[in-house]
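> Need a 3D model of the sequence below.
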Amino acid sequence: MKLIYPLNIQNEFVFNSSPRDFTVEEIPLYEFTGEGEHLILKVRKKELTTWEMIDIISGYVGIKRKEIGYAGLKDKHAMTIQSISLPAKFEEKIAAFEHPQIKILEVTKHNNKIRVGHLKGNRFQIRLKKVLGLQKDKLDSGLKWIKANGVPNYFGNQRFGTDGTNWIDGKKILEGTLKIRDKKTHEFLIGSYQSYLFNQWLSKRMELNLMLEKFSEEETETFMSLPQGSLKGSKKQPQFYKLLQGDLMMHYPYGRLFEVEDIQEEAERFMSKDIAPTGLVPGSKTKRASGVARMIESQFDEEMKLYGARRYAWIQVSEIKGKYVEEKAHYELSFTLPKGSYATNVLDVLRGSALEY
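Presented below is the predicted three-dimensional model:
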């Protein structure tokens, strides 16, 4: 099923994921102290994965990859800026580093190694092409909707590989029909399957949200095979993403996990961007939803030895700006997302369509 967002738009534009049209800048979790045992490099790269960039730098200074710290993995087909750390004793050697695809923009020091997840979010700059006349107005309208409502927090295509089938291998590993000896590859493929299940669940919830836009609660219950009365009061919630009894929420953009009790009260807090609903990334030692929310969630839950998590189902987009360059038919777009979120979710809302898996 192709899901259409309630923006009354179907917008066509061209986006090329390339260093010329796509820039990502990491926002550090904290300020670096300027002193300590770790050298902090603010690095700009293009047409390289973060791992490829780390391999080049670690090879140059003569250390193992694991001695270099990083906060997150950045797109290959983009101009990306991020911070990495390495032992401060290599300060003099790194001063002479040169590479056609890597530029060190700043050097400082810190008392800790950068760890995975040590970032607030990412700032994106995107150039859309072949934007003509009415399309510009549609993009303006879409940005206004996103600013007010936010976007679904699907995992991006990067999780699923070039041909989008990594999750299939992850499923085979769990079924015992595929063996991968390398531990990191093994965990990565299962992680891809976890991401796939989350996306499938979120698509189902998006389907429910969209049905409630067009049909009554009773009709939606019938279409979705839910118990009679289970959606009572959901349609009058002010926000697009409707909360269900038993949903697990978290304070936004981070905080404590808790279960929905008074739906209308929590819907108002969600609308004010104080809290947000979460979805299940299946795995062990992870809290499950209850009630009607669990009825939907359980369809996309599987036992696996990897740790699971609760992931925000819906995120807010901040610092949104759009500029139309009429003579080039370009639309220059910038925005900030919390860590772990993908720019493709914003672009899919602007196109007027949801991701398909």
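
> all contacts plus neighbour counts: C-alpha atoms, from now on.
Will do.

> Can you get me a residue count around residue 290?
Residue 290 is flanked by 18 other residues according to other C-alpha atoms under 10 Å.

> Surely it and residue 246 touch.
Yes - using C-alpha atoms under 8 Å, residue 290 is in contact with residue 246, at 4.3 Å.

> Going along the chain, name the strands of the stretch 201-350 of the chain.
248-251, 257-259, 275-281, 309-312, 314-315, 318-325, 330-338 (DSSP state E, counting those that start in this stretch).

> Here is a second sequence; please produce its structure as well for comparison:
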Amino acid sequence: MNDNPTPANKSTSPISYSDHWTKIHGPSLGQFIFKQQPDDFVVTEKLSFEPTGNGEHVFLWVEKQNLNTAFVAEHIAKFSGLPLRDVTYAGRKDKFAKTYQWFGLYMANKKEPDWKNFDLPGAQIIKATRNDRKLRTGALDGNHFKVVLRNTTSLCHEQIHARIDSIKQLGVPNYYGQQRFGNTRIDDPSALPGNLALAQKMLDGEEIRNRNKRSMAISALRSWLFNEFIDQRIRTLGYARLFEGDVMQLAGSNSFFLCESIDEKIKTRIGDKDIGVTCPLWGKGFLHSSQTIQKFENSLSKKHNQICGLLAALGLKQERRAMALFPNNMTYSLAEDSLTLSFDLPSGCFATSVLRELCTLLEDHEQ
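Now for the predicted structure:
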């Protein structure tokens, strides 16, 4: 049985990808080398709770580099003698980076192995503790990023200070980053990244049998469409400009409300970054927006009607995501030939969406 809803026609609005989405902070400050070595991109996970120290679930704090999260989870499952379904994590982390994250293992009535004997090149279990509940996807406050950009000799303090100050004040468009869309082909950089290429096959009616690849393709397609909504809204209505009929999100939560009128209280909350404008994550059901914003969102959905139809047919529901992203605790240090940046982002947000507002990234690692 084919689990992929088959579109009636071939794609009339094919996916395109060239990182064409609108920037808001002006021209790039230069072309800088990114991820020359794992220590140049360090990601540290922040759970939304503290492990209790007891319970049926073992929590492992793991350092990894040049390995993807799912691969490490598979090896932890094999080492501990658990089925893969009993090894969980709150979020996937970059492969080409040094990352620190938690893995959760359901080990009720099972003997805990000696974690010192875990052997996987590129991964190290730093500590183990326990918790009374399962580690679930999304159970994060966010992630801390430390980024080193190299070949920055053309950059001066005045330039970087002004740009970072602008980012702190205005934020950046909350685009999904390139990692969501998959790797580009070295032999054909113009081709769709891997996950989007699979998504295009689904749009053309092809069945993706591998469940993990299918899930990543669907996620990439929905993310690509969200980026299109932000880009077109900036071009058409302006960056994060508030309208009656906007759906607002309470900062740091999944609470939303409809802005029916714009008063001083709303303006103050916007200025304090207590609330923010959202764009749709497409799925079945009605748009939560109204008036001008609903008309705009409906118009863009018609342009991408096949993509919207597929996402709805797959059972995804209408959701919202913040349009603007504000890095917290953002600092920088400029050396002779490198720029070091440090900042915190909410869960599900991408460091590359911040970095692209500074410069053009030249990734220097083997894929």
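
> Once they're superposed, tell me the TM-score.
With the length set by TM-score structural alignment, normalised by the length of structure 1, the two chains reach a TM-score of 0.83; 321 aligned residues with a C-alpha RMSD of 2.3 Å.

> what's the neighbour count on residue 288 of structure 2?
For residue 288 of structure 2, using other C-alpha under 10 Å, the count is 18.

> and if you look at residue 82 of structure 1?
Residue 82 of structure 1: 24 surrounding residues under other C-alpha under 10 Å.

> Quick one: classify it as helix, strand or coil.
What DSSP: H, G, I helix; E, B strand; the rest coil gives for residue 82 of structure 1 is strand.

> from what I can see it touches residue 42, true?
Yes - counting by C-alpha under 8 Å, residue 42 is a contact partner of residue 82 of structure 1 at 5.7 Å.

> just so I have it, where are all the helices in structure 2?
Assigned by DSSP state H, the helices in structure 2 fall at 69-80, 157-170, 194-203, 211-237, 264-271, 291-303, 305-313, 351-355.

> Can I get those in TSV including mean neighbour count and distance to residue 40 of structure 2?
Output for the helices of structure 2, formatted as TSV (neighbours: other C-alpha atoms under 10 Å; distance: least, C-alpha to C-alpha, whole Å):
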stretch	mean neighbour count	distance to residue 40 of structure 2
helix 69-80	17	18
helix 157-170	15	18
helix 194-203	23	24
helix 211-237	19	26
helix 264-271	13	34
helix 291-303	15	38
helix 305-313	20	36
helix 351-355	19	13
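
> Need these in JSON lines (columns: distance to residue 283 of structure 2).
What follows is the helices of structure 2, written out as JSON lines (distance: least, C-alpha to C-alpha, whole Å):
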{"stretch": "helix 69-80", "distance to residue 283 of structure 2": "26"}
{"stretch": "helix 157-170", "distance to residue 283 of structure 2": "29"}
{"stretch": "helix 194-203", "distance to residue 283 of structure 2": "15"}
{"stretch": "helix 211-237", "distance to residue 283 of structure 2": "9"}
{"stretch": "helix 264-271", "distance to residue 283 of structure 2": "27"}
{"stretch": "helix 291-303", "distance to residue 283 of structure 2": "11"}
{"stretch": "helix 305-313", "distance to residue 283 of structure 2": "4"}
{"stretch": "helix 351-355", "distance to residue 283 of structure 2": "24"}
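
> Of all the ones you listed, which one comes closest to residue 250 of structure 2?
Each of the helices of structure 2 has some distance to residue 250 of structure 2 by C-alpha to C-alpha; the shortest is helix 264-271, at 9.5 Å.

> From the structure, what's the count of residues near the counterpart of residue 144 of structure 2 in structure 1?
Counting by TM-score structural alignment, residue 144 of structure 2 lines up with residue 123 in structure 1. Neighbours of residue 123 of structure 1 under the rule other C-alpha under 10 Å: 22.

> Once you drop chain neighbours, what's closest to residue 123 of structure 1?
residue 336 (4.4 Å; C-alpha to C-alpha, 6 or more residues apart in numbering).
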